[in-house]
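K.L.:
Just the structure for this:
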Amino acid sequence: MVEDIGVTATPLARSSGGPSGLTRQVEHALEPAREALVPILSDPLVVGVWALVVLACVGVLWWDLWSNNEPLGSMMKGVWTLVVAYSGPFGLAVYWYTGRTQIAHDSLWRRGFRSTAHCYSGCGAGEVVGIALAQGILALTVGWVAAVTFGFAYLFGYALTIGPLMQDGVGFKEATWDALLSETPSITVMEVFAIGTDLLLAADAHMGELLFWSALAFSLSIGFLVAWPVNVLLVRFGVKGGMSNPAEMRESASTAD
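P.N.:
I've put the predicted structure just below:
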């Protein structure tokens, strides 16, 4: 019926049975971006080069972590590994600017980046699991894909906050409440944009297609970018701590030696 009147529906529209109202307007506004990005993200050469760049960035990160930044805790080393694995050179640049013990001074912007990176590592893992399960394996409709992916993103994001708090002696109830207050705004903003971007670009893609994975990686970085100012505000008003200053960890390690 759509083709009969000369209109081509987007993958998201076809998968969801046709959007309406605001959703249709947003899709229409973003259609030029989708048409430009999908061929790039589907190109085997582009995806192959990107994969090699990401591997190189992870290698540089690991070399720096274990050669120059040993005082960083194992959790933050894992966080930065996931950030760089998701976003390649962009993630490495964020680490270099905010996460090394060699930073000259700390700032609100750096604390916001570290807070976003912490949230991003857990939510990104949840999004990968959710999209792979709901869309790639179960082939659910768009609404269910979004719901399942949101659920996994929240679960992983909260767990990455609740777990360390409980290790520090905080009770489960208090740790859960703290995670809900501090993480919900940033997780919500991050996943609205990340999941929305992924479904806009690859709602019809299957796990065997390059677009499925490249759109997922691209959407994760979009989520990081839009969540950063939210985390800056949360840190600014004391809702979140912004993670420890890595330079202080270096000083503590030097004092201990």
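
K.L.:
C-alpha only now, for contacts and for neighbours.
P.N.:
Noted.

K.L.:
In this protein, mark out all the helices, start to finish.
P.N.:
Per DSSP state H, the chain carries helices over the ranges 11-16, 22-41, 44-68, 74-98, 108-131, 142-167, 172-202, 210-236, 246-256.

K.L.:
Out of those helices, which is the most enclosed?
P.N.:
Neighbour counts (mean count of other Cα atoms under 10 Å) averaged over each of the helices of the chain peak at helix 108-131, with a mean of 25.

K.L.:
between that helix and helix 74-98, how many degrees?
P.N.:
Helix 108-131 and helix 74-98 are oriented at 130 degrees to each other (axes from the mean of the first three to the mean of the last three Cα atoms, to 10 degrees).

K.L.:
Let's compare: structure for the following, please.
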Amino acid sequence: MNGPWRTAANATLHCLTGCAIGEVLGMVIGTSLGWSTWPTVILSIALAFLFGYSLTIRPVLRAGVAFGAALSVALAADTLSITVMEIVDNAIIVAIPGAMEAGVGNWLFWVSLAIAFAVAFVVTWPVNKWLIGRGKGHAVVHKYHHEHSQ
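P.N.:
A predicted model of the protein is given here:
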């Protein structure tokens, strides 16, 4: 795997990490409380964006950037990636028969999430490569990682 694709894979993995934390938390909360599909999906998406942006904003803040500017960087870096990932993984989870009703103690719940995340990664990876190739997406964040490590 060459440089740009490797960088995009790392950016996609970063996005997946934040999305997965929020998504799993939202799905566990929603299904545990017996919520119907759409309120659970909405909570999962909201938490995925929250955790996704949080993972990006942390190193930018550590680099000494003010909160407002760091938030702008995170929004610019992650919005398209998180959006694509959330559309794909939630569409898959909703499409798998019984996944939303399975509950956290059922293997179908967890296997459905794993499948959804795997497919979402594959679909989002070229999106991140395209963004990074144009100096957008996680390319915007890399300079803050570098500044912090000096």
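
K.L.:
Can you give me every residue that contacts the alignment partner in structure 1 of A95 of structure 2?
P.N.:
In structure 1, A95 of structure 2 lines up with L200, judged by TM-score structural alignment. Contact analysis of L200 of structure 1 by Cα atoms under 8 Å, 6 or more residues apart in numbering lists 10-12, 27, 34.

K.L.:
how much space between the closest residue to L82 of structure 1 other than its chain neighbours and Y154 of structure 1?
P.N.:
Nearest non-adjacent residue to L82 of structure 1, counting by Cα to Cα, 6 or more residues apart in numbering: S121, 5.5 Å away. Separation of S121 of structure 1 from Y154 of structure 1 (Cα to Cα, to the nearest Å): 12 Å.

K.L.:
Return the closest of the contacts of L200 of structure 1 with respect to A205 of structure 1.
P.N.:
Set against A205 of structure 1, the nearest of these by Cα to Cα is P11 (8.8 Å).

K.L.:
check contacts around the closest one.
P.N.:
Residues near P11 of structure 1 by Cα under 8 Å, 6+ apart: 200-204.

K.L.:
wait, what's in contact with S112 of structure 2?
P.N.:
Contacts for S112 of structure 2 (Cα under 8 Å, 6+ apart) come out as 92-93, 96, 99.

K.L.:
Taking the residues you listed together, which two end up most distant?
P.N.:
Across the contacts of S112 of structure 2, the longest distance by Cα to Cα is 9.5 Å; it joins I92 and A99.

K.L.:
hmm, back to that, what residue of structure 2 matches up with the residue nearest to L82 of structure 1?
P.N.:
In structure 2, S121 of structure 1 lands on T17 (TM-score structural alignment).

K.L.:
Now do that match against L50 of structure 2, distance only.
P.N.:
Distance, T17 of structure 2 to L50 of structure 2, using Cα to Cα: 12 Å.
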